[in-house]
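In: pasting the sequence and the predicted coordinates here, then a few questions.
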Amino acid sequence: MRSFFVIYLFITLSGCSSYGSIENERLQYNTDVTELYSFGGNFQKREAGEYTVVVAMSGGGTRAAALSYGVLKGLKETQINLDNSDDTLLEEVDIMSAVSGGSFTAAYYGLYGDKIFTDFEKDFLYNDVGSDLFWRILNPRRWFSSSGRTEETMAYYQNQLFNNATFADFDPLNSPLVIINATDLSQGVRFSFTQEYFNLLCADISSYPIASAVTASSAVPIMFNPVVLENHSGCGNQALFNLNSQDETNHFTVSLIEGLNNYSNKNDKKYVHLVDGGLADNLGLLAIYDIMNLSDKRYVNRIRSKVKPHLIAISIDASASPTSSMDHSTKEPSLSETIGFMTDVQVHRLNEVSKALYLSELKKLETKRNVTTYFVNINLNNTDDPEFKKYLNNIPTDLELEAEQVDILIAEGVKQLKNHPEIARFLNNIDSK
């Protein structure tokens, strides 16, 4: 009942507030953009080692954040005994691509590192974030203020989680490149918070608040107004993307290129309105695929010339298929149920297509680049116990879960990661060298 009440009030009050101030600053002319927070720049700085580790964290509210956190704990507990080192698999992660609920975990780890294991549980996972936002946003004193729902959420995340940090505070030398993904509402394509995308807007990502990116990634339409970026002009030719050649066999990449090409029309596309990243890529896998395939050849060739012999891709899929009473009754489903089921159908279809596309890319790497690849699929259905599977899938997509639910999700993430046959195969391969 409260879900409907919240939706009703959000819709009712949507006309009472305006968007907040634009936060993406103009990129200065002739800036060396490869030194900013970019995919290519990160790979050039982290080129040493025998393996590339990529982690993709899906959307799904605190359910996704907790499952992803459990996987990070599992990676932390997995030692790599190569050259008599005591490194952990977590220390070897090069990229974290995250969407919506997963972006909280990825951004927190990217900013604070191992501090996540002492502070994240109390700061977010076991904190009543949903209630805090509920009362903050619906406070009558804020109804007619110039600050909208999304701006109040940004301010909360700034204070509660990210301490006013910007992308300049990420340390690409000692932590993974964290790619936070949102959806361009008018174009229907993914927008990733890296300098590659900000270049299309003639903007500098360094000064952009991490909390604003996470808010954009998790801004469910209707519930929250979009996060807005300005499409600046006058920065010169700073493109890090090659948007002229298209892979006609990949519909997703073609659609992305068409959408991103519209950013060059500064008169018609003055602003970008960003909402929940799950609408375009709920797993975060396509973000990695597309950035690699679209990035300018100037540094992609350097990256590919130094391909590491092992690549581990870990997909954390927290999407759920909750039990429904709809099929047992003629009763009309509620508004929140209808929205939920419509979203779930599209998300599950997109997830399967994303996985298939990414797996095909891994196969290309094996045949063309002589790379041994490993795909670790973590999800809520990786259990033989039907009752436990049902329990996991009925944990709601919310920002406030029961402590027991969080405990179980964390434990499940740890267990699935450490017991996954692909992790065992990887460890066996490097130990046998």
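Out: Great, that's in hand. Numbers count the residues shown, from 1 in each chain.

In: can we go C-alpha only for contacts and neighbour counts from here?
Out: Noted.

In: just the strands in the protein please.
Out: 25-26, 51-57, 79-80, 87-88, 93-99, 177-184, 189-192, 203-204, 227-230, 271-276, 310-317, 372-379 (DSSP state E).

In: so which residue of the protein lies furthest out from the middle?
Out: The centre of the chain is farthest from one residue, residue 330, which by CA atoms, centre = their mean lies 38.0 Å away.

In: next, the one to line up against it:
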Amino acid sequence: MTKPDSRVGSWCRVVGLAMLLLLASCSAVRPWQNQPMGSVTSRKTVKQDAITSDERSMLMFVSLSGGGARASAFGYGVLDALRQTRVMWQGRDISLLDELDVISGVSGGSITAAYFAAFGAETFPGFEHAFLRRNFQDGLISHAFKPDNLYDLTSPWFGRSNLLERRLEQLFQGKTFGDLTEQPGRPRLLVTATDLSLGSSFEFTWRQFALICSDLDSVPLSFAVAASSAVPIALSPLTLKNHNGDCPKVPNLKTSVTDDFRVRMLRQYQRSYLDARARPYIHLVDGGLADNLGLRSLLDRSQADGGLRSSVRQTGGGKIARLVIVAVNAEREPGVVIDSSDKVPSIAQVLDTLLFGAGSRATAETLGLLSDTVQAWRRELGQEAVDGKDPFAPDAQIHLVNVNLRDVPELTERRTLLQVPTAFSISPGEVDQLVAAGRKVLLQSPQFQKLLRSLSEIRSQIQARSASF
């Protein structure tokens, strides 16, 4: 009679052999692929991306940096603080979050940004239950070891980031960019990845997708966020097809010669997409490699467009009184300062320093460029519009609010939070601390307090005018 334990062992060997035979035959599965631009979608392009000022007296842009679940939680805290901040605007008592026009996200920040763009008010506290307080990372690993997923990974067209995309598909409930346009009152979503070949930002916008003659509406949010979060080595690049070989309308990139290096580089990158023979496919990785704040392309495009006014749709109404930019930065410091030792840095230390040390320097440059650009915009608004059409009110103001994890006031707490790992999951206690820190840093920001005083002044002016009648 066969012993039970020997029978179990036999079954294990059979199952193991079946798994090996299964994996020995390569899968031919192909993941989702972007669709070409049709005759209808070809008319959207830049107009679809334009920030409309129709009947808007405040334009608000919020960018959420990369940094895994640490950035997701910190950015969520900032959004929640904006939601709880009540102001009187246009005679209505509203929360500042109601005035949000564009939300941008990179890597971990793109998860929060996309969730809010998709679900709006349900984000509070829905996002906590759906992502922040779930062990998303362990779930992803378990998902990867399922037999059908292991088999799919043998396909030359299917990579680890496609498994991440499948998990995110559940989080975003299958929503696409087209679904977002059908929800009035929601902010426009901007997700940034990195073009692996160019090393430059690749934004999921109509303007960018026009360059590869593709339809943004059909792109799943899960694909964009997975691409933005695809950390090299740990995750694989995600791929888009360049449909420009057979495009009904090729974008016009002919511009006058400029002495601005940033504009020349931007045009050079853009033109590379128009040659589908040379670049039939575009491979995307983590957006933080090119721009961890999701702001650089916005600033470069404004420069290429000819300034702030040209970047905003011209309505001639002269209605925008406040332009608000909230830049959220949850970058952490390198885990080990390699210059403190004469020992040869390990591979892990080198990768950590490259990702977080060099990334921090690039972020510092972007923040400096943002500050300089805002100053240039203020000077621009101080001058009369050349064509006489001005979407901004004569007394319009620009408010830049930087919300940095490094600005957490308590030293011990700050050091602790800056060392929270960049991963898809963090502990419940770390979630609590980071969400609270996001709220605190925003509300205590001198720049944010200045914005609130500015809005109070408008309210006082309106009340004074009403009293005079």
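Out: Alright, I've got the coordinates. It should be emphasised that the depicted structure is a prediction, and the values quoted were computed from it without experimental measurement.

In: make JSON lines out of the strands of the first structure and add mean neighbour count and distance to residue 245 of the first structure.
Out: Formatted as JSON lines, the strands of the first structure follow (neighbours: other CA atoms under 10 Å; distance: least, CA to CA, whole Å):
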{"stretch": "strand 25-26", "mean neighbour count": "19", "distance to residue 245 of the first structure": "27"}
{"stretch": "strand 51-57", "mean neighbour count": "24", "distance to residue 245 of the first structure": "26"}
{"stretch": "strand 79-80", "mean neighbour count": "18", "distance to residue 245 of the first structure": "40"}
{"stretch": "strand 87-88", "mean neighbour count": "16", "distance to residue 245 of the first structure": "39"}
{"stretch": "strand 93-99", "mean neighbour count": "28", "distance to residue 245 of the first structure": "24"}
{"stretch": "strand 177-184", "mean neighbour count": "29", "distance to residue 245 of the first structure": "22"}
{"stretch": "strand 189-192", "mean neighbour count": "27", "distance to residue 245 of the first structure": "18"}
{"stretch": "strand 203-204", "mean neighbour count": "24", "distance to residue 245 of the first structure": "24"}
{"stretch": "strand 227-230", "mean neighbour count": "21", "distance to residue 245 of the first structure": "26"}
{"stretch": "strand 271-276", "mean neighbour count": "24", "distance to residue 245 of the first structure": "24"}
{"stretch": "strand 310-317", "mean neighbour count": "22", "distance to residue 245 of the first structure": "26"}
{"stretch": "strand 372-379", "mean neighbour count": "19", "distance to residue 245 of the first structure": "27"}
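
In: mind checking which of these is nearest residue 42 of the first structure?
Out: Minimum separation from residue 42 of the first structure across the strands of the first structure (CA to CA) falls at strand 177-184, 6.5 Å.

In: what residue of the second structure takes the place of residue 354 of the first structure?
Out: Residue correspondence to the second structure (TM-score structural alignment): residue 354 of the first structure is matched to residue 366.

In: a markdown table for the strands of the first structure, including distance to residue 342 of the first structure?
Out: Output for these, formatted as a markdown table (distance: least, CA to CA, whole Å):
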| stretch | distance to residue 342 of the first structure |
| --- | --- |
| strand 25-26 | 37 |
| strand 51-57 | 22 |
| strand 79-80 | 42 |
| strand 87-88 | 40 |
| strand 93-99 | 19 |
| strand 177-184 | 18 |
| strand 189-192 | 19 |
| strand 203-204 | 35 |
| strand 227-230 | 23 |
| strand 271-276 | 15 |
| strand 310-317 | 18 |
| strand 372-379 | 20 |
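
In: among those, which comes closest to residue 242 of the first structure?
Out: Comparing the strands of the first structure by their distance to residue 242 of the first structure (CA to CA), the top pick is strand 189-192, with 15.6 Å.

In: so what touches that closest one?
Out: With contacts defined as CA atoms under 8 Å, 6 or more residues apart in numbering, strand 189-192 of the first structure is touched by 179-184, 197, 255-256, 259-260, 274, 277, 280-281, 287.

In: now, which of those sits nearest residue 87 of the first structure?
Out: Using CA to CA, residue 179 comes nearest to residue 87 of the first structure of these, at 23.7 Å.

In: how near is the counterpart of that closest one in the second structure to residue 416 of the second structure?
Out: In the second structure, the residue paired with residue 179 of the first structure is residue 190, using TM-score structural alignment. Using CA to CA, to the nearest Å, residue 190 of the second structure is found at 30 Å from residue 416 of the second structure.

In: residue 307 of the second structure too?
Out: Computed with CA to CA, the distance linking residue 307 of the second structure and residue 416 of the second structure is 41 Å.

In: of the two, who's got more company?
Out: It is residue 307, of residue 307 of the second structure and residue 416, that has more neighbours when counted by other CA atoms under 10 Å, with 18 against 11.

In: hang on, that one packs against residue 377?
Out: Yes: with contact defined as CA atoms under 8 Å, residue 307 of the second structure reaches residue 377; the gap is 7.2 Å.

In: mind checking what residue 163 of the second structure lines up with in the first structure?
Out: Under the alignment (TM-score structural alignment), residue 163 of the second structure pairs with residue 152 of the first structure.

In: so who does its match touch?
Out: With contacts defined as CA under 8 Å, 6+ apart, residue 152 of the first structure is in contact with 136, 137.

In: how near is it to residue 309 of the first structure?
Out: Taking CA to CA as the measure, residue 152 of the first structure and residue 309 of the first structure are separated by 46 Å.

In: what do you get for residue 145 of the first structure?
Out: Per CA to CA, residue 145 of the first structure is found 56 Å from residue 309 of the first structure.

In: so these two - more neighbours on which side?
Out: Neighbours were counted for residue 145 of the first structure and for residue 309 using other CA under 10 Å; residue 309 has more, 16 against 11.

In: for that one, which non-adjacent residue is closest in space?
Out: Nearest residue to residue 309 of the first structure, sequence neighbours excluded (CA to CA, 6 or more residues apart in numbering): residue 371, at 4.8 Å.

In: confirm for me that that neighbour is in contact with residue 310.
Out: Yes: using CA under 8 Å, residue 371 of the first structure is in contact with residue 310, at 5.6 Å.

In: for the residue mapped onto residue 52 of the first structure from the second structure, which non-adjacent residue is closest in space?
Out: With TM-score structural alignment as the criterion, residue 52 of the first structure lines up with residue 59 in the second structure. Once flanking residues are discounted, residue 59 of the second structure sits nearest to residue 323: 4.9 Å by CA to CA, 6+ apart.
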